[in-house]
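Visitor: Curious how this folds, go ahead:
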Amino acid sequence: MSLIFDWFFQQYLDVPTHIIILEIVGVVLGLLSAWFSKQDNILIYPTGIISTAIFVYILAYYGLLGDLVINAYYFSMSIYGWYIWTRKVDAEHYTPITTTTSKEKKISILIFVSTLLFIYIIYEIFDKWTSWTAYVDTLTTAIFFVAMWLLARKKLENWLFLLVGNVISIPLYFYKGLIFTSFQFILFVIISVYGYRAWRKNLNIPEKSLLN
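Guide: Alright, predicted model coming up:
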């Protein structure tokens, strides 16, 4: 057991204390945001915005360009999602949970392909094809870009994309040395499963409250 703990804390041996504290705070807020998402609660966005802002700073410190781009995108999608979720469809009801339309599926494919191309160009410009993780980063970035767009629009299928991206991210972040973040993705996988089940039960049901 001591070998496990030694390995765990060794990953943070040369990391400044404030970075470690920020990662823990970002992880806690990220988990809260994911939980609020499962609950269909508008608090997903204030917690998520602060969490992603923290991770943009941390990832810039580590030089993890792909991950930084993902979190910057999360930040902008959180602003967009906050607007969509609080928009009323009539005098009393807010935007309900629905499934993707044919048009939205086409847009999802476009987002996925465009993201792959965008990240490829960025990595080429900054010469980031130095590890196998760069290729995995490109894939997870595209997956999460689609997931966050669908989440912002309150589409059930966002959980399926999140589940796939979260599973891939667990070993990826372990490898990168962001151990707390890797543990976060383990919990994200669990929340993704329960989130999908919870949202499926509430499909197309008019919502009068955003604080469930």
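
Visitor: hey, let's count contacts and neighbours off CA atoms from now on
Guide: Noted.

Visitor: count of neighbours near residue 187?
Guide: Using other Cα atoms under 10 Å, residue 187 has 15 neighbouring residues.

Visitor: Then residue 17?
Guide: Residue 17 has 11 nearby residues by other Cα under 10 Å.

Visitor: compare with the first, here's sequence two:
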Amino acid sequence: MLSNFFSVTNIAFDVLGYQISWLELSGTIFNLAAVILAARRNILTWPIGIIGVILFGFLFYQINLYADMAEQVYYFITGVIGWYLWAARTNSKDDHNKVTITTMPLSHNLMWVGAILVSGIALGLVIANIHLWLPAQFPTPADFPILDSITTTTAFAAQYLMMRRKLESWYLWIILDVIAVGLYWHKHVPFVAILYAIFLINAFYGWWDWKNHQNTPEPTAHKQKIPAEVRN
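Guide: I've put the predicted structure just below:
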């Protein structure tokens, strides 16, 4: 029974000729709830998101998006860490379950962009050949390995920056969501494509909400010494 639930062949319902599996449906619901909570700076985004990434991990494996599958492992790990970090930074009862927001200097933003592109291309080369190295685990070639991998490294960076409560995380989510809508529509998972279109709208809202609740950029180490136990 449980194994059937995690199969893309276990169909929940049909929409205009497209069969939506229980796996895709449930993963969509949990991930949608998680990003809405993130935009509102609510700590519950992390436990809800952990459930969602587990479900999407099974989905992406079955539709040959291996980089996206690996991405879910990262989301799971950072979800646990983010939950802990946000719990330590939750505001007082006047703004229950919400955290304050910080920003980064331009030099740090440029560093992140370079790291995303270089690591994305490197990962793409690995993903493009993984079916040759591990044919039993990955029987068919990955689709769009470079593009898929760059979106993966973009998501890695965005998730990390969100975990650190950085406003710039939303710029990356916006770029990622635009690409994801087209990619998943092409892969014939329109329910997920629609989900990412909703994510895109929510990302603009998240950027607006976080911008209105941001603090000034955090001081560098040479300007202000911060005890190790309270550093971000």
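
Visitor: Name the nearest residue to residue 193 of the second structure, sequence neighbours excluded.
Guide: residue 181 (4.6 Å; Cα to Cα, 6 or more residues apart in numbering).

Visitor: Please identify which helix or strand holds the residue mapped onto the one you found from the first structure.
Guide: Applying TM-score structural alignment, one finds that residue 181 of the second structure aligns to residue 170 in the first structure. Secondary structure from DSSP states H and E places residue 170 of the first structure in helix 158-176.

Visitor: quick one: buried residues of that helix?
Guide: 158-174 (16 or more other Cα atoms under 10 Å).

Visitor: From the contact counts, what lies against that helix?
Guide: Packed against helix 158-176 of the first structure, as judged by 3 or more Cα pairs under 8 Å, 6 or more residues apart in numbering; DSSP states H and E, are the following elements: helix 132-152, helix 179-201.

Visitor: Could you say which of those is packed most deeply?
Guide: helix 132-152 (a mean of 21; mean count of other Cα atoms under 10 Å).

Visitor: Would you tell me which helix is longest in the second structure?
Guide: Identified as the longest helix of the second structure according to DSSP state H is helix 106-133.

Visitor: Report the distance from it to the chain centre.
Guide: 16 Å (Cα atoms, centre = their mean, to the nearest Å).

Visitor: Next: stretch 12-26 of the first structure.
Guide: Centre-to-centre, stretch 12-26 of the first structure and its host chain are 20 Å apart (Cα atoms, centre = their mean).

Visitor: residue closest to the middle of the first structure?
Guide: With distances taken as Cα atoms, centre = their mean, residue 144 lies nearest the centre of the first structure, 6.1 Å away.

Visitor: if I line the two up, what does that one land on in the second structure?
Guide: Under TM-score structural alignment, residue 144 of the first structure pairs with residue 155 in the second structure.

Visitor: Could you report the neighbour count for the residue mapped onto residue 164 of the second structure from the first structure?
Guide: Residue 164 of the second structure maps onto residue 153 in the first structure, with residues paired by TM-score structural alignment. Look at residue 153 of the first structure: counted by other Cα under 10 Å, it has 24 neighbours.

Visitor: Over to residue 5 of the first structure?
Guide: Using other Cα under 10 Å, residue 5 of the first structure is surrounded by 9 other residues.

Visitor: Tell me which helix or strand it sits in.
Guide: Assigned by DSSP H and E, residue 5 of the first structure belongs to helix 2-10.

Visitor: elements contacting that helix?
Guide: Secondary elements touching helix 2-10 of the first structure (3+ Cα pairs under 8 Å, 6+ apart): none.

Visitor: which helices and strands sit right next to the helix or strand following it?
Guide: As assigned by DSSP H and E, the chain's next helix or strand after helix 2-10 of the first structure is helix 17-38. Helix 17-38 of the first structure sits against helix 44-62, helix 179-201, with contacts defined as 3+ Cα pairs under 8 Å, 6+ apart.

Visitor: which residues touch the helix or strand just after the shortest one?
Guide: Sequence-wise, the next helix or strand beyond helix 44-62 of the first structure is helix 65-86, with elements assigned using DSSP H and E. Outside of helix 65-86 of the first structure, the residues within contact range by Cα atoms under 8 Å, 6 or more residues apart in numbering are 42, 45, 48-49, 52-53, 55-56, 59-60, 94-95, 119, 134, 137-138, 141, 144-145, 148-149, 151-154, 210.

Visitor: likewise stretch 112-121 of the first structure?
Guide: In contact with stretch 112-121 of the first structure (Cα under 8 Å, 6+ apart) are residues 66, 138, 139, 141, 142, 143, 145, 146.

Visitor: Could you count how many residues lie near the residue lying closest to the third one once chain neighbours are set aside?
Guide: This means residue 139 of the first structure. Leaving out its chain neighbours, the residue that sits closest to residue 139 of the first structure by Cα to Cα, 6+ apart is residue 116, at 6.9 Å. Residues lying near residue 116 of the first structure (other Cα under 10 Å) number 19.
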